[in-house]
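1. Curious how this folds, go ahead:
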Amino acid sequence: MRRELAFGAAALRRRPTLLLAAWSVPEILPTAAYGIAVAHATDAFLGGRSGAGLCWLAGLVAAAGLGAVGARQVYRRLGELVEPFRDELVRLVVGGALRRGVAGQRTDGALSRMNRQVEIVRDTYAGLILVTRTFAVTVVGVVTGLLSLAPIIALLVVPPFLLGFAASLAILGTAAQRVAASLSADEHLTTAAGTAFAGVRDITSAGAEDFAADLVGEPIDAHAAAERALAKVAALRTLCFAIGGWLPLLVLLATGPWLIGRGISTGTLLGGLTYVLLGLQPALNTVMAALGDSGLRFVVTLGRILDSGPPARRQLPAVVPRGHQVRLHKVSFTYGAHAEPVLRALDLVVPDGDHLAVVGPSGIGKSTLAGLVCGLLPPTEGRVLVGRVAPGELSAELLARTRVLIPQEAYVFSGTVADNLTYLAPHATAQQLEQAIEAVGAAALVARLGGTRAMLRPAQLSAGERQLVALARAYLSPAPLAVLDEATCHLDPEAERRAEEAFAARPGSLIVVAHRISSALRAHRILVLDGKEASLGRHTTLVRTSELYRDLLGHWQPPHDREDQIQPAS
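-> The predicted structure is shown next:
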């Protein structure tokens, strides 16, 4: 709890906090004055002095107006505190999910944290700021007013008020555990429901509705049980409020005759009742709701977000890759504990300077292989080495300098053309930039955009144009190993040829996940994945030995092509 409260306190920006506190001061005046004004106005009216009574009420209205001005300014300053805090939470959740995903760790619950829990923390954070301010203002104002009105009434009212407040604090530990259980149940329910919804077509076609109902039913029951446990805590909170909020009122009413006998006027007694009903009761109710509900949700939910943030970077040994040879030894990979392996006991060596094309039917594991080579996925079994080093043994900086992956859906961001192209090589010279643009065939696109200093808007580019930008960016990268995962699928055959030949001529190695036969024919070697056994060789060899490769070759070739026109790259 200390960590979460310290995080929230550290997020308070100094200037908005000071302004919020300063504008809270005017609210103390009406809080302290309304009991006194009611007492004197009542005595004045009972004594036949209507004018004096009206003056006291007019003064109360004026004090309330002053407090309203302060309250308006308080709400204006609240956004300056809350919105930057929310932005920091979003960065924390997204950064944590990305880092854990890249590291091959589970990211369950990230969606719930992003959509629901961040908003819970944001709203409760704002509520805690307001409640803390309001509670302080109210207590200071009421105690000041009671002492000015009649100290004996303060002695009768304040002790039960503090007793109820202390009782509400005593149940916070139990409440925190039940809030944590509720949030955990919510995450499990979100994950289970998301899994069921994503596979609704498969569930329906396979007649697995009962299985899906069981899959989601257990988290639903657990979530309902957690919510019932929270309801019991709410009942205890109601009892605490009865002690701290209603008991002072009963004590004051019960001792009324005794107080009047000691010289306390009717107006003074009514003023004390006003302080209890309009001051202490609302303040206690608000602070209990904040600490027992919103406060606990803030602490528990923020704790889960902080725990899911970017993992602490472990100190990696000073390992430097020797070359960029790719070696896979008995590598298998599955996307779930009970799923069929996408890759099974794969052995593969890609020497320095090699040009390998990976082919196979859709869904056979070509992109999975690219992810394994680039360190985005950890193998379920076996070992992946690049430069004789496993990806997990390298820092993020060394990984980026060793290999570069260009996926099918190219990433382009708003900024200048140069910013996009030099993202992986920030120190590239203008000559190197122009060379990369020309090599991959992006010169016409850059000229149309207005040059390298022109602003680039992703929505204004076609899928093929975004791929050209990504290809030029990767070409500039210092990484000697380039992996093209269908990175040219939106280009025409001639543009694809130019880009692949540029990467083949670039110093280093090239692995191409091919979607056209021409990409395979340009490679030195071809890897055919069929889900059981992989075949590796040159085009002429695979035509003789691999039935799947012959099927793919016949599917890819236009009917008018003659096989004697197809020549593999040397």
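
2. CA only for contacts and neighbour counts going forward, please
-> Noted.

3. For the stretch 201-350 of the chain, just list every one of the strands.
-> Along the stretch 201-350 of the chain, the segments classed as strands by DSSP state E, counting those that start in this stretch run 326-333, 343-350.

4. Now for the chain: which helix has the highest residue count?
-> Criterion DSSP state H: the longest helix present in the chain is helix 50-102.

5. and that one, how far from the chain's centre?
-> Offset of helix 50-102 from its chain centre (Cα atoms, centre = their mean, to the nearest Å): 25 Å.

6. Following that helix in sequence, what is the next regular element?
-> helix 110-112 (DSSP states H and E).

7. Whatever helix or strand comes next after that following helix: which residues count as buried?
-> Going down the chain from helix 110-112, the next helix or strand is helix 118-149, by DSSP H and E. Within helix 118-149, the residues that qualify as buried are 118-122, 124-135, 137-139, 141-146, 149, counting by 16 or more other Cα atoms under 10 Å.

8. For helix 118-149, name the packing helices and strands.
-> With contacts taken as 3 or more Cα pairs under 8 Å, 6 or more residues apart in numbering; DSSP states H and E, helix 118-149 sits against helix 14-46, helix 50-102, helix 151-170, helix 266-275, helix 281-289, helix 295-307.

9. and the shortest one, what other elements does it pack with?
-> Contacts defined by 3+ Cα pairs under 8 Å, 6+ apart place helix 281-289 against helix 118-149, helix 151-170, helix 209-241.

10. Proceed likewise with the subsequent sequence, for comparison:
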Amino acid sequence: MRPPRPEPPDHTSPGHTPPPQAPARRAPWWRGRGVERREVGFWRALWREPGQVVRIMLWSVLEAAPAFLVGHAVARAIEDGFARAEPLVGMAWLAALGVTWTAAAVAARQVVLGVAAVAEPFRDDLLAHVVEGALRRDTRGDSAAVARAGLQVELARDAFAAVVTTVRGFVFTVVGVALGLLTLAPQAVVLVLPPFVAGLGLFLASLPALARRQRAFLLADESLAEAMTDMAGGLRDIEACGLQEGVAGRLRREVGEQAGAARALARVTAVRTAALAVGGWLPVVLLLAGAPWLLGGGAGPGVIVGALAYVTQSLAPALGGLVEGLGVSGVRLAVTLRRITTAVPAAGPPRDRARPPTADVRLDAVTFAYGPHSAPVVDRLDLTVPEGDHLAVVGPSGAGKSTLAALISGTLRPGSGQALVGGVPADRIDPAARVLIPQEAYVFRGTLLENLAYLRPAASPAELDAAVAAVGATDLVAELGGYGATLDPAALSAGQRQLIALVRAHLTTAPLIILDEATCHLDPAAEARAEEAFARRGGTLVVVAHRLTSALRARRILLMDGAQVTVGTHDELVRTSPLYADLAGHWHPEPVS
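-> Model prediction:
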């Protein structure tokens, strides 16, 4: 995730080329050029791509066409067709309504696709917020909390899509009905719209209380579930210590609070029924009761039936959908967003993070296994990587190369021993001090510039161009349409994603770079260019090699083969290690004794 932007350390070791120095702190140069940092928020997500919103609105006009036509079609079918013994005319009006419904169905499909295109980036923002908050607060000890937040992100995405779909449909339907009534029977508007507005107002006024009651119910329900889990897990101790009464009393209180919260929620929810009755069905009663007045004003029976069709077929269902959508999905969205931002906040400084004074790496008797009963993947490993060194890690699949990269970067903690960077435990170093690129490079939805400058948003255009050229991504930038091009990660090849991640890492001022098969999807020439760019960049470079040519470019090579770990140059390992000689294609069988 995006780290803070500290000033880089002053590297003064002999023969070391320091990474480019960061400019003085200032507003990122891309501000004001259509590129902004992604933030969590409903309106931010909705209007991130105005063009997509405009397309949704245009399709919504077609989708709402039946809401405008239904009253006219019914009225004309009755008065111009069936009432005059002209069934073909009446059927033609109804057929026109049917064609409109068919077109509306096509438009509805396009609306769903458009809403999904808006909702997915919203989900990405929330997920990024959760992950960044987890990294900043170091929640590795509470993975369940992060998992719950991840589930809440999915719930929020679904609720966001439901709210956008519901509110949009309601607005366009109401506009269509209002225009239809005004053009069909203007006098009927006074019988329909006032109670409809009253019902709508009653429902909207109840929303804040509904959100509060919904949140209180969720908290009480979770508290009761937690108390029941604790009780079930400690039944033997409760019985042995004679704590039955105390535990039962606590559970009674929890059940009472949950029941009270449920009753309070039910009372507020009942307002929705009243709102539907006032806004959806009272207009029907008023139209029927006011039929003599409408007939006296020149409206025919067909017009009255058409006005009833507007209310029963469009207006009342639209209000019902809004009440259901906002009353359930809207409240759920509000509550979930609050819980996400409260449970895993992304703001605030990292906890117990330190900027290491140097970029040397040292592993002292490091052991790591992926389970308490699993064999160690790394076993009592001692390793020193001096600052400015270029180390390649090779070995057969499953030898622990990626695990070693994760231990050096601090994303895994040793089961025993120490993994240090500049004398600081690797899992406690400032994230800005190191960059790890895994085999599957991460690219998020957004512009190419946002992706490239993600770890260093204050980089200048010249620094960005230099990093792109050094890694060999100039052609890729042109192919994608420039820095302002919007990226769809699914449409990029694995090699394109790796190039973007490599530029992102090269642009940072991090003195420690770890490439975990980060060039495996590039061709050999592109891989060589990228690795040579990082070698020239300066700092400490650790490369988990995909091809043996990566080892040939390194100063030293670490060969991993289970418990056997050997360090040396290429020539040394070819002479001393049969495994390496085999990997290098220089295998010489041992003489038969």
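
11. just to revisit the earlier point, which of the strands of the stretch 201-350 of structure 1 sits most buried?
-> Highest mean neighbour count among these (mean count of other Cα atoms under 10 Å): strand 326-333, with a mean of 20.

12. what range in structure 2 does that strand sit on?
-> Per TM-score structural alignment, strand 326-333 of structure 1 has no counterpart in structure 2.

13. Work out the gap between that strand and the centre of the chain.
-> With Cα atoms, centre = their mean, you get 33 Å for strand 326-333 of structure 1.

14. Save the strands of the stretch 201-350 of structure 1 as a markdown table, and put in distance to residue 518 of structure 1 too.
-> Converted to a markdown table, the strands of the stretch 201-350 of structure 1 look like this (distance: least, Cα to Cα, whole Å):
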| stretch | distance to residue 518 of structure 1 |
| --- | --- |
| strand 326-333 | 24 |
| strand 343-350 | 20 |
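
15. For residue 371 of structure 1, find the nearest of those strands.
-> strand 326-333 (10.8 Å; Cα to Cα).

16. Give the other helices and strands that that closest one contacts.
-> Using 3+ Cα pairs under 8 Å, 6+ apart, the elements in contact with strand 326-333 of structure 1 are strand 343-350, strand 381-386.

17. counterpart of residue 83 of structure 2 in structure 1?
-> That one, residue 83 of structure 2, aligns with residue 46 by TM-score structural alignment.

18. check contacts around that match.
-> Contacts for residue 46 of structure 1 (Cα atoms under 8 Å, 6 or more residues apart in numbering) come out as none.

19. separation between the residue most central in space within structure 1 and residue 112 of structure 1?
-> Residue closest to the average C-alpha location in structure 1 (Cα atoms, centre = their mean): residue 93, at 2.9 Å. Computed as Cα to Cα, to the nearest Å, the residue 93 of structure 1 to residue 112 of structure 1 distance reads 10 Å.

20. Could you do residue 76 of structure 1 as well?
-> Per Cα to Cα, residue 76 of structure 1 is found 30 Å from residue 112 of structure 1.

21. Which one's more surrounded, the two?
-> residue 112 (17 against 12; other Cα atoms under 10 Å).

22. What separation do you get for the more buried one and residue 65 of structure 1?
-> Between residue 112 of structure 1 and residue 65 of structure 1 the computed distance is 43 Å (Cα to Cα).

23. same deal with residue 193 of structure 1?
-> Here residue 193 of structure 1 is placed at a distance of 51 Å from residue 65 of structure 1 (Cα to Cα).

24. quick one: buried residues of stretch 403-418 of structure 1?
-> Using 16+ other Cα under 10 Å as the test for burial, stretch 403-418 of structure 1 gives 403, 404, 405, 406, 407, 408, 409, 410, 412, 416, 417, 418.

25. Would you mind measuring the gap between the ends of that stretch?
-> Stretch 403-418 of structure 1: ends 21 Å apart by Cα to Cα.

26. Distance from the chain centre to it, please.
-> Centre-to-centre, stretch 403-418 of structure 1 and its host chain are 22 Å apart (Cα atoms, centre = their mean).

27. can you check stretch 299-317 of structure 1 too?
-> Distance of stretch 299-317 of structure 1 from its chain centroid, counting by Cα atoms, centre = their mean, is 12 Å.

28. which residue in structure 2 lines up with residue 165 of structure 1?
-> Matched to structure 2 by TM-score structural alignment, residue 165 of structure 1 sits across from residue 200.

29. Wait, that match touches residue 277, no?
-> No: using Cα atoms under 8 Å, residue 200 of structure 2 is not in contact with residue 277, being 10.4 Å away.

30. who has more neighbours, these two?
-> Counted by other Cα under 10 Å, residue 200 of structure 2 and residue 277 do not tie: residue 200 has more neighbours, with 20 against 17.

31. And the aligned residue in structure 1 for residue 336 of structure 2, how far from residue 268 of structure 1?
-> When structure 1 is aligned by TM-score structural alignment, residue 336 of structure 2 is paired with residue 301. Here the criterion is Cα to Cα. By it, residue 301 of structure 1 lies 46 Å from residue 268 of structure 1.

32. do the same with residue 357 of structure 1
-> To residue 268 of structure 1, residue 357 of structure 1 is 92 Å away according to Cα to Cα.

33. And for residue 283 of structure 1?
-> According to Cα to Cα, residue 283 of structure 1 and residue 268 of structure 1 sit 21 Å apart.

34. Give me the more crowded residue out of those two.
-> Neighbours were counted for residue 283 of structure 1 and for residue 268 using other Cα under 10 Å; residue 268 has more, 26 against 22.

35. Could you find the closest non-adjacent residue to the aligned residue in structure 2 for that one?
-> Using TM-score structural alignment, the equivalent of residue 268 of structure 1 in structure 2 is residue 303. Beyond its immediate neighbours in the sequence, the residue positioned closest to residue 303 of structure 2 (Cα to Cα, 6 or more residues apart in numbering) is residue 75, lying 4.9 Å away.
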